[in-house]
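Chemist: I would like to see how this sequence folds:
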Amino acid sequence: MDQRSNVLIVEDDAGIRQSLFETLTALRFVVGEADNGEEALMRLRMIDYDAVLLDINMPGMGGIETCRRIHHSYPHIPIIMLTVRDEEDDKVEALDAGADDYVTKPFQIRELTARLRSIIRRSKTSGVPSDSPIVVGSLMLDPDRRRVEKMGQEVHLTPKEFEMLRYLMEHAGRPVPHSRLLIAIWGLQYGNEREYLRVLINQLRKKIEDDPAHPTYILTDSYIGYRFREA
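Modeler: Predicted coordinates:
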């Protein structure tokens, strides 16, 4: 990844904004700043950014509405929301508004920069045709042949298991909310039937994990949904 990636920080707390600016600049990011959603949208019209760090709680245009507008106008720019710990509803709402990931406050800077580099890397390689094989660790999923292999050995999946695994692997490294996963696999009339997910996820883990009780591929994001491990 280009170590001089442009990142826009949108944060109304001047102290946090300054700390992030200094830290990310030292890590060789080119950093822009905005203290509200309106200024963020103005800066995005003038400068090409590779990612946006967006605080969820801001006066005026809130973080969720800002996220929604950025995602609508600049869908190629990944967004990481900065959220307050344990506000799970806010996290789900942010993901539904178009955020690619979230980091809870207080956060470790190593976690934040790892997430930043990850989403920028993914955004720059997202032009891979959707029918190309997806490889994560020892797993390979071939959408065209509808075939899954682990360490070269075929894994037999039901149609729903295959679609679930495909969706998660296509979004590797990103949190996928329960409702989005239900709609993607079962259709628009679904969204609250989490027991469907639990059953299917358990079945998948038994087939692809070395130890289904301690999964390393399909990870649980508590109260949010699931996250397939980083590609």
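Chemist: Please count neighbours and contacts with C-alpha atoms only from this point.
Modeler: OK.
Chemist: Quick check: which element contains S179?
Modeler: Under the criterion of DSSP states H and E, S179 resides in helix 178-186.
Chemist: Might you report the residue contacts of E33?
Modeler: If you count contacts by CA atoms under 8 Å, 6 or more residues apart in numbering, E33 has them with 8-11, 17, 21, 40.
Chemist: Would you do the same for the sequence below? I want to compare the two.
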Amino acid sequence: MTQKILIVDDEISIVTLLTYNMEQAGYETDYAYDGLEAIKKARAIHFDLIILDLMLPEMDGMEVCKYLRENHIQTPILMLTAKEDEIDKILGLELGADDYITKPFSPKEVVARTKAIIRRADQSRKSTQGSLKIGDLFIYPERYEAEMNNEIITFTRKEFELLHYLANHLGNVLSRDQLLSAVWNYDFTGDTRIVDVHVSHLREKIEPDSKHPSYIKTIRGLGYKMEEPK
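Modeler: Take a look at the predicted model:
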């Protein structure tokens, strides 16, 4: 089945450029010129990836990303923006975007990132078979959810993928660079804050006391380790 991409940008020239290059790479495409239209299409149609501009009319890219993740639409998102501010990059990834590219861009790079994100999502789906139990935490990969004390816990895609990776490497110390490479599949050189932010969010959701974590431990100077609570 041909994989389908939703291109969201208010510049017709950008949509035309990306549509041409995506179709040349073998993808089927659809498009939206504002945030509300993007949400409507993302809810109604299955896409393998959304290329989402940050600066949009009606509803900006950050709001679109947040809305989709809060409504459990886990379609991978490649954020596209003219902004170079580091805080926008971190915020976009924190809200659930899978990657980030800055205008002006090379269409070949966008295609390469698209292939990498979709490949990563496919691998993640194949590897998330079977539930896991760690302490009182039950992890359900097929649902991107966990359960503790009979309460369902929901996550953004990246929060869950980080949790699942830590759980699958129970007892192992994992560096921030290892986690960036494994979960985000992209080299954010020198910037590991996104890992710390996501670990903080996970602790708020799964730890009985997030200030004294019993599941995800910080190993000072090395990284993080998930372990059975004592």
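Chemist: Reformat the contacts of E33 of structure 1 as TSV; add secondary structure.
Modeler: TSV is the format used below for the contacts of E33 of structure 1 (DSSP: H, G, I helix; E, B strand; the rest coil):
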residue	secondary structure
L8	strand
I9	strand
V10	strand
E11	coil
R17	helix
F21	helix
A40	helix
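Chemist: List the buried residues in the helix of greatest length in structure 2.
Modeler: Determined from DSSP state H, the single longest helix within structure 2 is helix 107-127. Buried residues in helix 107-127 of structure 2, counted by 16 or more other CA atoms under 10 Å: 107, 110-111, 113-114, 117-118, 120-121, 124.
Chemist: just to revisit the earlier point, so the next helix-or-strand element following the helix holding S179 of structure 1 versus helix 178-186, what angle?
Modeler: Following helix 178-186 of structure 1 in sequence order, the next helix or strand is helix 194-208 (DSSP H and E). Comparing the axes of helix 194-208 of structure 1 and helix 178-186 via axes from the mean of the first three to the mean of the last three CA atoms, to 10 degrees yields an angle of 70 degrees.
Chemist: Return the list of helices and strands in contact with helix 194-208 of structure 1.
Modeler: helix 159-170, helix 178-186 (3 or more CA pairs under 8 Å, 6 or more residues apart in numbering; DSSP states H and E).
Chemist: what helices or strands is the shortest one leaning on?
Modeler: Helix 178-186 of structure 1 is packed against helix 159-170, helix 194-208, with contacts defined by 3+ CA pairs under 8 Å, 6+ apart.
Chemist: ok, 6 Å please
Modeler: Counting contacts by 3 or more CA pairs under 6 Å, 6 or more residues apart in numbering; DSSP states H and E, helix 178-186 of structure 1 packs against no other helix or strand.
Chemist: just the longest one next, same as before
Modeler: Packing partners of helix 159-170 of structure 1 (3+ CA pairs under 6 Å, 6+ apart): none among the helices and strands.
Chemist: re the thing from before, ok, and the most crowded of the contacts of E33 of structure 1?
Modeler: V10 (27 neighbours; other CA atoms under 10 Å).
Chemist: so what's it up against?
Modeler: By CA atoms under 6 Å, 6 or more residues apart in numbering, the residues touching V10 of structure 1 are 34-35, 54.
Chemist: Matching it against structure 2, which residue comes up?
Modeler: Mapped onto structure 2 by TM-score structural alignment, V10 of structure 1 lines up with V8.
Chemist: State the distance from that match to G61 of structure 2.
Modeler: V8 of structure 2 sits 9 Å away from G61 of structure 2, taking CA to CA, to the nearest Å as the criterion.
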